[in-house]
Each structure stands twice: as structure tokens, then as C-alpha cells.
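> What would the 3D arrangement of this be:
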Amino acid sequence: MSAAFQKLLVSAVLVMFGGVVSSNVAFAEKKYDPGASDDEIKIGSIMPYSGPASSFAVIGKTEEAYFNKVNADGGINGRKLRFISYDDAYSPPKSVEQVRKLVESDEVLLLFSPLGTAGNIAIQKYLNHKKVPQLFVASGATRFGDPKNFPWTMGWQPNYQTEARIYAKSILTNQPNGKIAILWQNDDAGRDWVKGLRDGLGEKAGMIVAEKSYEVSDPTVDSYVATLFDSKADVFVAFSGPKASAQAIKKVAEFGWKPAFYLANISTSIGNVLKPAGLENSKNIISTDYLKDPTDPAWKDDAGLKAYDAFMDKYFPDGDKTNRNNVYGYSAAQTIVQVLKQCGDDLTRENVMKQAQGLKDFAPDMLLPGIKINTAPSDYFPIEQLQLEKFDGSTWLRFGDVIAGEVSR
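Prediction:
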């Protein structure tokens, strides 16, 4: 072998190994956008800690407590979570103000679990223009599952149209000749529910004989319930938030009205809604769920419930374990933690969205058996299954099969 050839061979080997080293360095390279570093991931949120929807505030408190648990366990891939959650008082102008602060001053990596339909609509275009993830929106409005028009926004819970279609199926089966009265919240969420019910009833939508909408700021819905009672309907559907739902349940009982009663699943908390309304007054109400009810004896030996109870005891001891809003916050927080784990060392906003679009059969501790979280670039509805349930005076009892409802896209 000539000296010249040996020299050429050595050069080639060095180039090859140099390429491997260079490739490994590139592979190990960490990528960050604002809000992420070697030590920290900043997560922003808005929540109604005051105002007419403040009963939902415990969701944010539970999420913060869960992130404290994650940090105590070592963080995510060695990074601690910093949760910055502001009060928007359920006011869209305040939502915009607080989100701009989170993005432009606090420089959070992403927005997580911002609550409320109107507030999220108000910030949706801004966040998509800025290309900041608006992840796992705490609203079931279908517009938060529209990757074509809003690729940086994704919901989490089953959408309201799906839920309402399931009630329609139940009504058509059990009250096929019934007369339906509807109480609904006057916003996009309420309109989604009503559309889902009408679509589900199809050619029998004429069964709806009365409907009244209310404003979230209304001090009481008593007069609306009185009008619906006068319609002589034998089916009552309440597409309403916790405060209005508690008032409606109580008023229906005061009238001695005994309709088949369907209640939106955002308002099924025993501690927060049914107890204030009166447990006896709430008996036989029908709703849907996708989360385990901590009061249901069926889960007393369930590993997921035990994990939830242990978390609440240690990290949120003042919280009410029976409040489904705490279960919601715990489950949503587990989902965003999974997304961030999948991100590895690529903590760019683009990769956060990529990983959020790639959840496969993920099951937080408190999801009902048979329900899994699945997403895709064309599927921004993580949870699309529900199960009917009826309140027996002390707890919710599930019945029938888990139903995969149609989704309006």
C-alpha cells in the first residue's frame, strides 16, 4: 500500500468519524423557545378565581398542586415546572389582558387549561398569530378542535355537541313522545349544546316546546325556570354552569315539577352543585361522565382513585376530593405532563404541539375504564367518549355502555 493511499485512507476515516461525532452532537442538542431552559418550563393559564364562574377556580388550584407534586418528584426530564396562573374573572377583555401579559412579559412556553368559552375565543386568534400553544382548553366548544383554522389551539374534554347528542338519543329512547324544555347559557357553549340536541333529535326536534337562555352574570335563573315550568314540558334539559344548575334544580323541586331531568356534565359536582341544591332534589337527574366519581363505592379499591386520594391528601389537603372540578384539574394536569415528557429536550412551541397531536391511548388515573385520550394532526378532540349516569340521592351510578359520540368538525 503506497504512502499516498494510506494517507488518503486515514483522511477518509477521520472524515467519517468526524461526521458521526458531529451527528451525535446535533442529536443531543437541546432546543428551547421562550419559557423553557435547562432548569425550568414556564406554563401559563387564566382561571376565574373571582367573578360569576369562580366555582371553577379549584381547577387551577388542583393543577398548581399537581405541578408541585411533579417538581417534588424531580420535575420533567430534570426541569421544574413554573405555573403562572392569573385571574380573568371570566371576563373576555380581562382574559386578553392577562394572556398578553403571560406571553409578552412572563414569556411562558405555552398556555394550559385556560377556562371558559368566551375568554378562550377572545384570545384564540392572538395565540395562533403568535404561534403559542393554547392547550387543553377548559371548554367543550367545538371550535377548540379545529386544526385547519386554529392549529395552535386544542381542547381536552368531550365537546358539548357530542354530549347533547347523547342526551338526544336517551330522550328518543325513553321519552319518545316527550315535550322538552331547555335552559341554556347564552354563549357559544350554550349554542353548541342546543345545536347538538337539535341535531341529535333530527326530525323530532319539534319535541322542544320551550327554551330560555340566561347570562352568566344573572344573579338567579328562577324566573327562567318558572317560564319553562309553565310550558308543561315533561323533559327538562339544563345546559348550565354550576351556580345556575344548583338554582335550577332547587327551583324545579320547589314547583313540584317531576320532568325527566338531563344536566350538563360540567355541573355534576356533588359538593359544589347537588348538595347546595339538595341531594333529595337532585335524585334521578341524568348526565354523562368520562371521569371517575370519587364518591362511587365502585372505585374504592381502584389504583387510580388511590393515587388521586394520596395526591389530594399531600398536595391539596384543603381541597374537596368529591368535587369533580378537582378530578378534572388532576386529569388535565397529568395530560400536559405527558406531553412535556414526550418533548424530551426539544422544548420548542412547535414540538409541544407536535407531541400534543401524538397522544396514543393515554389514560390519566381518573378517566373511566374504556376511555382513552387519542389525538392526531387532524384530530384535536382528545376525549370523544362518554357514559350515561344517574344520581341516586347519594352518588352517581353509571349505566349503559361507553358511547363514542359523533363529533362536529
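> drop to CA atoms for contacts and neighbour counts, all remaining ones
OK.
> who's in contact with S231?
Contacts for S231 (CA atoms under 8 Å, 6 or more residues apart in numbering) come out as 181, 209-210.
> And it, how close does it get to I208?
Distance, S231 to I208, using CA to CA, to the nearest Å: 10 Å.
> overlap in contacts of the two?
In contact with both S231 and I208: A181, using CA under 8 Å, 6+ apart.
> Report the secondary structure state of K7.
helix (DSSP: H, G, I helix; E, B strand; the rest coil).
> same check, this time on K80
strand.
> didn't it look like it was pressed against D38?
No. When contacts are counted by CA atoms under 8 Å, K80 is not listed as touching D38 (9.3 Å).
> between those two, which one's more packed in?
K80 (22 against 14; other CA atoms under 10 Å).
> what's the nearest residue to that one if we skip its chain neighbours?
Excluding the flanking residues, the one nearest K80 by CA to CA, 6 or more residues apart in numbering is E40, at 4.8 Å.
> To check against the first, give me the structure of this:
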Amino acid sequence: MKSSGLPACLALVASMFLGDAAAWAAAKQYDTGASDTEIRIGQTVPMSGPASAYGLIGRAEAAYVRMINAQGGVNGRRINLIQYDDAYNPPKTVEHVRRLVEQDEVLTTFQIIGAPANAAVQKYLNARKVPQLLVSTGAARFTDPKNYPWTTAFNPGFKSEAKIYAAYLLKEHPAARIGVLYQNDDQGRDYLNGLKEGLGDRARTMIVAEEPYELADPTIDSQIVKLRTSGADVLFAVTSPKFGAQAIRKVAQIGWKPVYIIDSNSAPSETLRPAGFDNARGIISATYVKDPTDAQWADDPGMKRFKAFMAQWMPGEDPNSGIAMYGYMAAKLLVHILGQAGDDLTRDNIMKQVTNIQGFDPDLMLPGITTATANSYKVNRQMQMMRFDGARWIRFGEIITDRSEAN
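Below you'll find the predicted structure:
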């Protein structure tokens, strides 16, 4: 009688193999937009239109993704970053985001740029339970997990930043007469409201004029003249780079010498260079990142990596661009989140990872500033004030942490 040991052994091996294969398959979890080989990510970017300066953010993020794919991708998967130009026009944002979700079938959106664009698609994405990941705005409505649990922001909060300026003015210029220039959208109104909240009861007497502008306006010259005529001796300007440069030039042209504060979005060289560095001398702002034009960071490892990236992957762009640096940082964080998600590439897990970031090297953020979340929808919540000396930004004061909101 022949032994049945070999068939039994083979059956045992087959059973073990099938069991391991089943466990291996079970360990991998995918939602629409993810597979063994690909992760599809969607984004709208103002490559054209009144905020086209921010198009460089999208170009930097696309270049960073190309670099990661050339290095083998994330956990062996290629990132397919699908970008559409919305021209900073919310109806176009809606059209393109619907296409990304319903036709391109992306796993998540990423870094949709601007408060108006994100506001236009926030309800839609949350209703579809598609992550609105690391949005490129600091408006308060984008860190509201109670009402929008699928939305997280990359930028520090606009209200919190404005409160930093309010505290500075109360301490250094308590008798200030403040004129405010602001973009007439969620971004501008958040900064204005944050300033008022920071000034408290003093806001009624300290703010003497408020002048909004629309993105479709050709210039803001008339608003600047009205603010000067109001008797304001402090100008707080909340603008995109294009209008920020216009404002700086106009203030210099009419010989106005206010204490001049600009929001952090207008602090990069893309605003100051066309405005004229001499015209920008003395302007105050706040930051959370290293200045790529500052020689003190020349030997900094993170800055060296950024400059090498620019040289190899964006050779036609300004290697000292603060806007490109922003895109680089956001894309690096995206890759970290995807890597942290491992083989569980579900939308639920993407949100779990972005609200529990661990072990991420901020690279280009100021010493002492961290990007870490623990059950938090705010990625960046620290800033430091700075003043432009005509050549570079000089930081002053302590790093300030936003502790005003639990999320």
C-alpha cells in the first residue's frame, strides 16, 4: 500500500499558501482611486486668471510627485496627480472637482487652492465622503470637523494670524488708526474678523476704515487713496500677490508712510520683487517657514534639498520662490500621509492619517515649529513675526502657537 504522506503534505502546503495569500489580500484595503500600482489624486489650480501667481504651487507639487514616482512611488505605487485649471473661478472649480470625483475617480482631492474655490466644493466633497485634503487656505470654515469632517487645511488659520498682528498693535501702537484693505471673500473676511477679535473692544475706535476689493478689479489704487484719506496711520493689507504688489507700489507712489502689515500669503518674493524691494522696506508680516533668499539658511539641510529639487525638477523656475517652496512642503506632507497609510488606502484611513501625523520632518519650517497632529484638523498652528529690511525678512519676537481652538 502506497503512503499518502506526500499528497497530504502538498495539501497542507497549499492550505498554508492560500491562507497566507488570503491574509495578504485582506491586509490591503482600497477605495476608488487606489490599487496595487496607482494612487489617483485630484486638484484644481489657478494656472490662469487673477490669482495665476498661485499656479506655481501646483507646478511645484506636480514636479515633486514626478520626483517621487521616479524614485519608485509610495510603497511601490505611482501617484497619478490629476490637475485642472480653475482660473480661481468657483464655478469652474465645481465643474472640475465633479469631474475628478465622478469621472477620474480620484481617491482624494489635494491642495485645492484658495478660499472661494474650496468653499464652492466643500459641501459636495463632504457629502460624497471624499477627503478635501490639506486645502490651500487658512479660512476658519476649513477646520470645522463637526460640520465638515472630510476637510483639513494646510495653512495656519487666518483669524489666528490676524490676532498676532492685533496683539502687536495693541502693544506697540496702542493709539493706532487702522485702515484695512481686504479681498472680499472668506479669506479677507477671516483676517478682518480676526483683527477685530484680537483688538477686542478697542476695534471700534482703532479701525477707522475698511476697503474691500474684488479679484476682478483691475487695480486697488482707489482703495489705497481712500484708506490714506481716512487718516489711517496703520495699513493692514490682506491680498493675493498681484494686488499686494500693486498696493505696495501705490503706497510708495503717494508718499504715504503708515505702519504697513501684510498677510503671510503676500510675503513671498513674488509680491515684493514686482513691488520693488525699496518700496517694501519696513513692511511687517508673519511666517512659519525659512526664507529661501536668506543666506543664513544656505547650509541648512532642508533648504539644500529644496534647492536641489528646484535645480533638477523645476530648472526654469526661480529657486528662491516662496510660492514654489510652499508647494514643495505641501507635496512632501501628502507623500508622508500616503506612506503612513500603508496598504490601507481607504478614504477613512486617509482622514485618520492626516489628523494623526507622526514622525514628519517639516524640513523647511522654522526651528521650533512642528507639523504634527493628534486628533487635530489643524496641520500648521505656529508663526513668528518678521520685518522686511529692504533685502530680507528679519524675524522678531517668540514663536506663537494657536491654542484658541481645540481642532
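> TM value for the aligned chains?
Taking TM-score structural alignment, normalised by the length of structure 2 as the basis, the two superposed chains have a TM-score of 0.93; 393 aligned residues with a CA RMSD of 1.9 Å.
> Could you tell me which residues make contact with the residue nearest to K80 of structure 1?
79-82.
> what about the strands in the stretch 1-150 of structure 1?
31-32, 40-47, 80-87, 110-112, 134-137 (DSSP state E, counting those that start in this stretch).
> ok, V135 of structure 2 - contacts?
110-114, 118, 142, 151-155.
> Of those, which is the nearest to R281 of structure 2?
N155 (25.5 Å; CA to CA).
> ok, now how distant is that closest one from V289 of structure 2?
11 Å.
> Over to Y148 of structure 2?
Counting by CA to CA, the gap from Y148 of structure 2 to V289 of structure 2 is 28 Å.
> do R403 of structure 2 as well
19 Å.
> give me the element M154 of structure 1 is part of.
strand 153-155 (DSSP states H and E).
> Find me the equivalent region of that strand in structure 2.
Aligning strand 153-155 of structure 1 against structure 2 (TM-score structural alignment) gives residues 151-153.
> What lies in contact with the matching stretch?
Against stretch 151-153 of structure 2 from outside (CA under 8 Å, 6+ apart): 122, 126, 131-138, 142-145, 354, 377-379.
> next one: that stretch to chain centre, how far?
10 Å (CA atoms, centre = their mean, to the nearest Å).
> Stretch 15-29 of structure 1 too?
42 Å.
> Counting neighbours, what do you get for R403 of structure 2?
Neighbours around R403 of structure 2, by other CA under 10 Å: 10.
> Tell me the spacing between it and I369 of structure 2.
R403 of structure 2 is 14 Å from I369 of structure 2, by CA to CA.
> Identify the spatial nearest neighbour of the spatially most central residue of structure 2, chain neighbours not counted.
Note on structure 2: the residue nearest the mean C-alpha position is S136, at 3.6 Å, using CA atoms, centre = their mean. Closest residue to S136 of structure 2 apart from its sequence neighbours, by CA to CA, 6+ apart: I113 at 4.7 Å.
> ok, now which ones touch the one you found?
44-46, 54, 88, 135-137.
> out of these, who has the most neighbours?
T44 (28 neighbours).
> Mind telling me what that one corresponds to in structure 1?
Per TM-score structural alignment, T44 of structure 2 is aligned with I46.
> so that match touches Y90, yeah?
No. Contact criterion CA under 8 Å: I46 of structure 1 and Y90 do not qualify, at 9.0 Å.
> tell me the average deviation of whichever strand or helix holds V237 of structure 1 from structure 2 after fitting.
Per DSSP H and E, V237 of structure 1 falls inside strand 235-239. Superposed on structure 2, strand 235-239 of structure 1 shows a mean distance to its aligned partners of 0.6 Å (mean CA distance after the TM-score superposition for structure 1).
> circling back to that earlier point, gap between the alignment partner in structure 1 of the residue nearest to S136 of structure 2 and N323 of structure 1?
When structure 1 is aligned by TM-score structural alignment, I113 of structure 2 is paired with L115. According to CA to CA, L115 of structure 1 and N323 of structure 1 sit 17 Å apart.
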